[in-house]
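Undergrad: pasting the structure only:
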């Protein structure tokens, strides 16, 4: 009787989404997570961060922007409404994961984690406005969006896998190198966030508090981390070749290297041209693509078969962990 009162159970009784539908729903949340980062950047780069001067309403008297607020109010309010669209996509992912038979609890939890991250980031967005675009709250807002993107990528990966225990495809030192690469990239993103907080694009045409560090010096630190990440990427590629690692993993490392190179070109152009808004926006998109690419590398070094024994990860061949020839 209690089960029949569960709305998700009722949906599952009447609708059975295919595995492909669940996978596409998960991928859609990845795309929307990227879009919310880029559009959030557009709000800042157009000086529309305070287009709506309060939260959760746009003005103390109006939920929506008024005519007097002009284009800035429309841009800021549109970004807020895009969060509602994101919630719809996450909601579809939750329902699809829960309705699919057999029910995959881990996949559903990842979908719900996205919902709570969206809600927390909405509150952070409100704090950004209420604190007058304080750079620390702006940075926390961006990093929370990156956390959402991380969980979305993990759900997308899990939607293409089975539920049996994870099976490693390479030896432990190779896996550790891949996670070192992820850690270095995470630090690169954090330092890039500090660069944003110290840089000239504050999000509003009026005077806004900035992080009190030398913008050019922190930019150089950001570049140093870029070199570290590129070096680790190249090193991992050579290691995977030496141990005859999975073809899919080597391909993903190459994809990561290509994205890093493109992002490096964009970063150099934006620095040399004194940070034009359009180029900075492209760089924000690139940061999302770099993060997605680096997360996919360690995920390609293991597999999670389904009950039939199939690898499940769509492009990862089942094999024993590779061992260097010298160790055999």
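TA: Nice, I can see it. Everything numeric here is computed off the predicted structure, so don't read it as measured data.
Undergrad: Could you use CA atoms for every contact and neighbour count after this?
TA: OK.
Undergrad: So which residues of the stretch 201-328 of the chain form strands?
TA: Per DSSP state E, counting those that start in this stretch, the stretch 201-328 of the chain carries strands over the ranges 302-303.
Undergrad: Give me the contacts around stretch 18-28.
TA: Here stretch 18-28 makes contact (C-alpha atoms under 8 Å, 6 or more residues apart in numbering) with 89, 92, 93, 96, 97, 100, 152, 153, 155, 156, 159, 160.
Undergrad: Surely residue 280 touches residue 272?
TA: No - judged on C-alpha atoms under 8 Å, residue 280 makes no contact with residue 272 at a distance of 11.8 Å.
Undergrad: Okay, buried residues for the helix or strand harbouring residue 195 please.
TA: Secondary structure assignment for residue 195, by DSSP states H and E: helix 172-198. Neighbour-count burial for helix 172-198, counted by 16 or more other C-alpha atoms under 10 Å, picks out 174-175, 177-182, 184-198.
Undergrad: dropping in the other structure now:
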């Protein structure tokens, strides 16, 4: 569906996408620095819109105050989980309530790291809201309004769920859900760009073979990102258990090895598509997918064999997210030729 819009709106759509990715990067940096609980409440930080820089301005019993607030929120969340049939997850939260409610001491560096992450989220959220209002007031195209509305609703849910991640003291599965919701928001924003950008509106004609190969590559890549979140959960558990970073790799389970093996499968498939289409300038999106995947694999190798350096973890997530976006846009734009299955 081609929708004529102003260049300003197209530019806004791309800027919004960039800020969504910045939120993903900031979130990863928060995790590798252990700053997730730098702000024990949400949306404010230590009850303030601009967080403190020194513990002296906080009440003496601030840890008990915020622990009690989080307890109330967790209990409400447990009731909600039970109401939708997730009694098992609610029980796990209840069984681990004591560890969940452990309140960290104030650390200015961690507080401001988490606060910066929230600022990026605030900007990205307002850009999505601005896009929604722009569409609603000026363009009013049914599909565009629908997609932007869904994106805004998921954004609001994501913001609320972010408060749950904080309240539960970074319970691993909540972080995974938080990440997957971010990918959904990226996907919806890319679809909006597909509908409004003249460049992205151009279809790419490919054979059925190439189309289905790219579909398999995209599917496996998405599965890889999910497996990556499982590996990340294992890392979080090992960190909390006090296992030294250089010993993490010895504790990894099956998801890590599947994640590593599937990476090579994706490389082989996309390298094959790249080789056959390397001279086709119309399919530069495939070329970019190949280049990004190579960098992604290099970062994965560095993670596996060089004791999980923190910044490489952020780079790994960034390139995985970008690869997801590029492949998704490729799937949006590619149209298979019905009359041939040749490469």
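TA: Arrived safely. All figures in this text were calculated on a predicted structure; none of them were measured in a lab.
Undergrad: okay, residue 280 and residue 272 of structure 1: which has more neighbours?
TA: The neighbour count for residue 280 of structure 1 versus residue 272, taken as other C-alpha atoms under 10 Å, is higher for residue 280 (22 against 10).
Undergrad: Looking for the alignment partner of that one in structure 2.
TA: Matched to structure 2 by TM-score structural alignment, residue 280 of structure 1 sits across from residue 313.
Undergrad: now do residue 181 of structure 1
TA: In structure 2, residue 181 of structure 1 lands on residue 217 (TM-score structural alignment).
Undergrad: List the contacts of that match.
TA: Residues near residue 217 of structure 2 by C-alpha under 8 Å, 6+ apart: 266, 269, 270.
Undergrad: got it, and residue 33 of structure 2?
TA: By C-alpha under 8 Å, 6+ apart, the residues touching residue 33 of structure 2 are 110, 310.
Undergrad: so what corresponds to it in structure 1?
TA: Per TM-score structural alignment, the equivalent position to residue 33 of structure 2 in structure 1 is residue 46.
Undergrad: ok, so what distance separates that match from residue 67 of structure 1?
TA: 18 Å (C-alpha to C-alpha, to the nearest Å).
Undergrad: quick one: the helix or strand that contains residue 16 of structure 2 to structure 1 mean distance?
TA: According to DSSP H and E, residue 16 of structure 2 maps onto helix 7-32. Here helix 7-32 of structure 2, set against structure 1 after superposition, deviates by a mean of 1.1 Å using mean C-alpha distance after the TM-score superposition for structure 1.
Undergrad: Flag every buried residue along that helix.
TA: 9-10, 12-14, 16-17, 19-32.
Undergrad: What of stretch 264-277 of structure 2?
TA: 266, 267, 270, 271, 273, 274, 277.
Undergrad: Serialize these to JSON lines and add fields for distance to residue 257 of structure 2.
TA: Listed next are those as JSON lines, based on distance: C-alpha to C-alpha, whole Å:
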{"residue": "266", "distance to residue 257 of structure 2": "14"}
{"residue": "267", "distance to residue 257 of structure 2": "16"}
{"residue": "270", "distance to residue 257 of structure 2": "20"}
{"residue": "271", "distance to residue 257 of structure 2": "21"}
{"residue": "273", "distance to residue 257 of structure 2": "25"}
{"residue": "274", "distance to residue 257 of structure 2": "26"}
{"residue": "277", "distance to residue 257 of structure 2": "31"}
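Undergrad: ok, so of those residues, who is nearest residue 73 of structure 2?
TA: When the buried residues of stretch 264-277 of structure 2 are compared for distance to residue 73 of structure 2 (C-alpha to C-alpha), residue 266 wins out at 41.6 Å.
Undergrad: What residue in structure 1 is paired with that closest one?
TA: When structure 1 is aligned by TM-score structural alignment, residue 266 of structure 2 is paired with residue 229.
Undergrad: Quick one: residues contacting that match.
TA: Residue 229 of structure 1 neighbours (C-alpha under 8 Å, 6+ apart): 181, 184, 185.
Undergrad: Next: residue 66 of structure 1.
TA: Neighbour list for residue 66 of structure 1: residue 73 [criterion: C-alpha under 8 Å, 6+ apart].
Undergrad: Check the one 5 residues further on too.
TA: Residues in contact with residue 71 of structure 1, defined by C-alpha under 8 Å, 6+ apart, are residue 51.
Undergrad: repeat that for 10 Å
TA: Contacts for residue 71 of structure 1 (C-alpha atoms under 10 Å, 6 or more residues apart in numbering) come out as 46, 48, 51, 65, 77.
Undergrad: Quick check: the closest residue to the second one other than its chain neighbours vs residue 281 of structure 1, distance?
TA: Distance criterion C-alpha to C-alpha, 6 or more residues apart in numbering; nearest residue to residue 48 of structure 1, sequence neighbours excluded, is residue 72 at 4.6 Å. In this structure, residue 72 of structure 1 lies at 17 Å from residue 281 of structure 1, with C-alpha to C-alpha as the measure.
Undergrad: What of residue 24 of structure 1?
TA: Distance from residue 24 of structure 1 to residue 281 of structure 1, by C-alpha to C-alpha: 26 Å.
Undergrad: So what does residue 55 of structure 1 match up with in structure 2?
TA: Residue 55 of structure 1 maps onto residue 42 in structure 2, by TM-score structural alignment.
Undergrad: where does its match land in three-state SS?
TA: At residue 42 of structure 2 the chain is in coil, as set by DSSP: H, G, I helix; E, B strand; the rest coil.
Undergrad: Surely it touches residue 162?
TA: Yes - at 8.1 Å, residue 42 of structure 2 counts as touching residue 162 under the criterion of C-alpha atoms under 10 Å.
Undergrad: Which neighbours do the two have in common?
TA: residue 118.
Undergrad: list the contacts for the alignment partner in structure 2 of residue 252 of structure 1?
TA: In structure 2, the residue matched to residue 252 of structure 1 (TM-score structural alignment) is residue 285. By C-alpha under 10 Å, 6+ apart, the contact set of residue 285 of structure 2 is 204, 274, 291, 326, 327, 329, 330, 333.
Undergrad: Out of those residues, name the ones that lie in helices.
TA: 274, 291, 326, 327, 329, 330, 333 (DSSP state H).
Undergrad: all helices of the stretch 101-250 of structure 1, in order?
TA: Along the stretch 101-250 of structure 1, counting by DSSP state H, counting those that start in this stretch, helices occupy 105-130, 135-159, 172-198, 215-242, 247-272.
Undergrad: and of the ones you listed, who's closest to residue 285 of structure 1?
TA: Counting by C-alpha to C-alpha, residue 285 of structure 1 lies closest to helix 247-272 out of those; the figure is 9.1 Å.
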